[in-house]
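# Quick one: sequence plus predicted model below, questions after.
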Amino acid sequence: MTQPPLLALTMGDPCGIGPELSAKAFHSPRAYNGMRPFLVGDEEIMKKAVEITGVPLTVRRIDDVTEAVFTPGIMDLLPVSSLTRDEGVPGSPTVRTGQAMIECITRSVDLALEGSCDAIVTGPIHKVAMKLAGSEFHGHTELIASRTRASEYAMMMAGDRLKVVLVTIHIPLRQVIDDLTSPVITNLISLTARSLKERFGIGTPRIAVAGLNPHAGEEGLFGDEESRLIVPAVSKARALHPECTISDPMPPDTVFFKATEGHFDAVVCMYHDQGLIPFKMVHFHDGVNTTLGLPIIRTSVDHGTAYDIAWQNIASEGSLLSAMEMAALQARNRTAR
């Protein structure tokens, strides 16, 4: 890659903190350190965000990515909607704001698919806003996977000290065991191994696999899911990836400490909170959500729309800047292969 990676950022929900985070991020010196960002969003909403945050930033409308100048102090904006600045009411999404939010995502995905950008970085969105806009999807991941026709994908939460990948995501806890199967776990471990090599430049990944039960089942005393489901999945994954170190099911109460101490590159977790609670303890302000398995690179902030503090110039842009840097890192590693 002769030039820094080209990143398409989406503004997120106009009624949430996404626009003000975008303004703050584009003002940061980090925004142009090894990357070339532009924003896909709404012109009036972003001008309002610049005023609210008080950052010295000029919103510069472009009609095509080739018109972007990637200059500090300037936000190159590719508009996809025509909202008024009064429509971004904190915590009050409408059909129009929801549609604008979704259009930012789909336009960015299409730009990445056609090769007009190297990665996309998505701002926070809200499920209610998606529903108002008539979307059949619950969030970013499902929408982007459908748009890119990805059949196998997973959510990784990533930071410098801890990376977690989730076998099951947004389902009731009582449903987790029913949804866990050895093939599903094997596929997730395999996807993690490939992604650590291809996207993060780790030649010989070390992957920890968390057990489902306390003490990883304690040899069957607290459940047999480890021996019945996870151990066979690990054995198959090891055969598929002999270059990787893949652990047996490890007690969930110690595996994350070992990972943060540098003994593993990622932890495969059986359910949402098993991975997200320790991750947010470590990376609450700089964590990144990245989707594995897509034909494009996508990262995102690891938080929501924060309707309660939206448009008050309170929210921190740290996670968004980290997401930009991780998108650029993955783009460089993919090109270097």
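Cool, the structure landed.

# Every contact and neighbour count from this point should use C-alpha atoms.
Noted.

# Show me the strands in this protein, by range?
6-10, 36-42, 58-61, 74-81, 119-122, 154-158, 163-166, 206-210, 245-250, 266-269, 288-292, 298-301 (DSSP state E).

# right, and those strands - which one's nearest residue 217?
strand 245-250 (9.0 Å; Cα to Cα).

# for that closest one, packing partners?
Applying 3 or more Cα pairs under 8 Å, 6 or more residues apart in numbering; DSSP states H and E, we find strand 245-250 packed against strand 206-210, helix 231-240.

# okay, now the one to match up with it:
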Amino acid sequence: MKKNHQNNLRVGITIGDVNGVGPEIILKAFLDSRLREMCIPILYGSSRVMNIYRKVLKINKFQYNICRTPSQAQPRKLNIIECIPKLERVDIGQPSELGGKAAYLAVKRAVEDAMHKELDALVTMPVDKASFQLHDADFQGHTELLAKAFGVEENLMMMVSEQMKVGLVTNHLPLAEVARNLSENRIASKIRLMHECLRNDFNILKPNIAVLGLNPHAGDKGLLGNEDEEIIKPAVNKMREAGMLVTGPYPADGFFGNLTYRRFDGIIAMYHDQGLIPFKLISGFEGVNYTAGMPFIRTSPDHGVAYDIAGKNLADPESFRLALYLALDIHRNRSENEELKQNALSEVAVNTELPETELPEEEEENTELETE
């Protein structure tokens, strides 16, 4: 699917849990016509749900286009693909089986279109895992779902803001299972994925990456656990030997407490809360969830369904806007880097094609004489 301009990119948006803040945030964001002009937004959801929220929020002037496929989407409008048939009710602010079903159907259809290259990027709104799992028992999160759909074994869940970029070695695991799921190869793979992502998706030529330790004081030389010395440090050394600028393991408390994080382009955390608690405290509503290492671009706002404020006109669309901006930026960076790579390959091919020359007849005879 070729595009001539950035504003012609088709960006899919899943509605998320229809009982949460997703529909409200989408409405608020696309009231700004400038956002509709940046791309062709395609909402996977339900026009009925959006009309309910328009009435609740008293938003009168809002137009959208109903389409059946992404190819029918119109520019400068919010397009809606109806993929939640027979939705009987919306329980604003309450988890429900129907809310989980709606979220599941929206994600399912969006991923199918992404796999058929009908979309250039995808922004997923938050879902309630318990409700979602009533319809997909294996669901752990959008990161894992997309990795499975695209057949990608290694990917990196990242949180991105102007202040920092944090990647996780383990994603949605109980804390008791984190240590036994760490290995030198796994950590090295995550470092490599972040290095490649920072170069290709964020145009950072020589990324400087920090790796956090697992235990308090990064194990204190084995007194508080052996993982830091026996697993994390060898992985860091392995990547340094491969030519990457990476250091660690750092004790996490001091790393964030004394602002050491400001010196690095990327940070590798061992588990979910180790990376996300400081990230959210520092980044506030300016964070975006990004799945690195995938052939397809997926971003998400850095918040949950927020049932407690759903439908109360309190939800802030800023993180969603930033997720959309990031998806477009990464698409542009990838396209530019791919173009540079192809141009370089073309130049190499031209330089290696030597012209064919024929030896003069006399030289050819002399050569034959000398070889006898």
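Nice, thanks for sending it over. The shown structure was predicted, so the numbers you read here are calculated from the model rather than taken from an experiment.

# To residue 177 of the first structure, which of the strands of the first structure lies closest?
Among the strands of the first structure, strand 266-269 sits nearest to residue 177 of the first structure (Cα to Cα), with 12.8 Å.

# Mind listing residues that contact the closest one?
By Cα atoms under 8 Å, 6 or more residues apart in numbering, the residues outside strand 266-269 of the first structure that reach it are 162-167, 188-189, 192, 206-211, 255-256, 259, 275.

# returning to what we had before: so for residue 89 of the first structure, which of the helices and strands packed on strand 245-250 of the first structure sits nearest?
With respect to residue 89 of the first structure, and counting by Cα to Cα, the nearest of those is strand 206-210 at 42.1 Å.

# What count of nearby residues applies to the aligned residue in the second structure for residue 176 of the first structure?
Using TM-score structural alignment, the equivalent of residue 176 of the first structure in the second structure is residue 178. Residue 178 of the second structure sits with 17 neighbouring residues when counted by other Cα atoms under 10 Å.

# Return the distance of residue 178 of the second structure relative to residue 170 of the second structure.
7 Å (Cα to Cα, to the nearest Å).

# who touches both of these two?
Taking Cα under 8 Å, 6+ apart as the criterion, residue 178 of the second structure and residue 170 both touch 270-271.

# which one of the helices and strands packed on strand 245-250 of the first structure is the most hemmed in?
strand 206-210 (a mean of 24; mean count of other Cα atoms under 10 Å).

# which residues of the second structure does that one align to?
Under TM-score structural alignment, the match for strand 206-210 of the first structure is residues 208-212.

# now stretch 105-115 of the first structure
The counterpart of stretch 105-115 of the first structure in the second structure, using TM-score structural alignment, spans residues 107-117.

# Name the residues of the matching stretch that come out as buried.
Neighbour-count burial for stretch 107-117 of the second structure flags 107-111, 113-114 (criterion: 16 or more other Cα atoms under 10 Å).

# of the residues you listed, closest to residue 124 of the second structure?
residue 107 (7.8 Å).

# contacting residues for that closest one?
Taking Cα under 8 Å, 6+ apart, one finds 14, 16, 44, 124 in contact with residue 107 of the second structure.

# How about residue 91 of the second structure?
Contact analysis of residue 91 of the second structure by Cα under 8 Å, 6+ apart lists 19, 99.

# Counterpart of residue 241 of the second structure over in the first structure?
Using TM-score structural alignment, residue 241 of the second structure pairs with residue 239 in the first structure.

# any idea how far that match lies from residue 78 of the first structure?
For residue 239 of the first structure, the distance to residue 78 of the first structure - Cα to Cα - is 46 Å.

# Can you give me the end-to-end span of stretch 217-233 of the second structure?
Across stretch 217-233 of the second structure, the terminal residues are separated by 14 Å (Cα to Cα).

# who's in contact with that stretch?
179, 182-184, 187, 212-216, 248-252.

# same check, this time on stretch 201-216 of the second structure
179, 191, 195, 198-199, 218-219, 224-225, 227-228, 232, 236, 244-252, 261, 264-270, 330-331, 333-334.

# next one: the match of stretch 105-115 of the first structure to chain centre, how far?
15 Å (Cα atoms, centre = their mean, to the nearest Å).

# swap in stretch 24-40 of the first structure?
With Cα atoms, centre = their mean, you get 17 Å for stretch 24-40 of the first structure.

# And stretch 147-160 of the first structure, by the same measure?
8 Å.

# Same check on stretch 205-224 of the first structure?
Using Cα atoms, centre = their mean, the offset of stretch 205-224 of the first structure from its chain centre is 27 Å.

# all helices of the first structure, in order?
Listed in chain order, the helices of the first structure (DSSP state H) span 18-27, 43-53, 95-113, 127-132, 140-148, 173-179, 182-198, 225, 231-240, 252-260, 272-283, 318-336.
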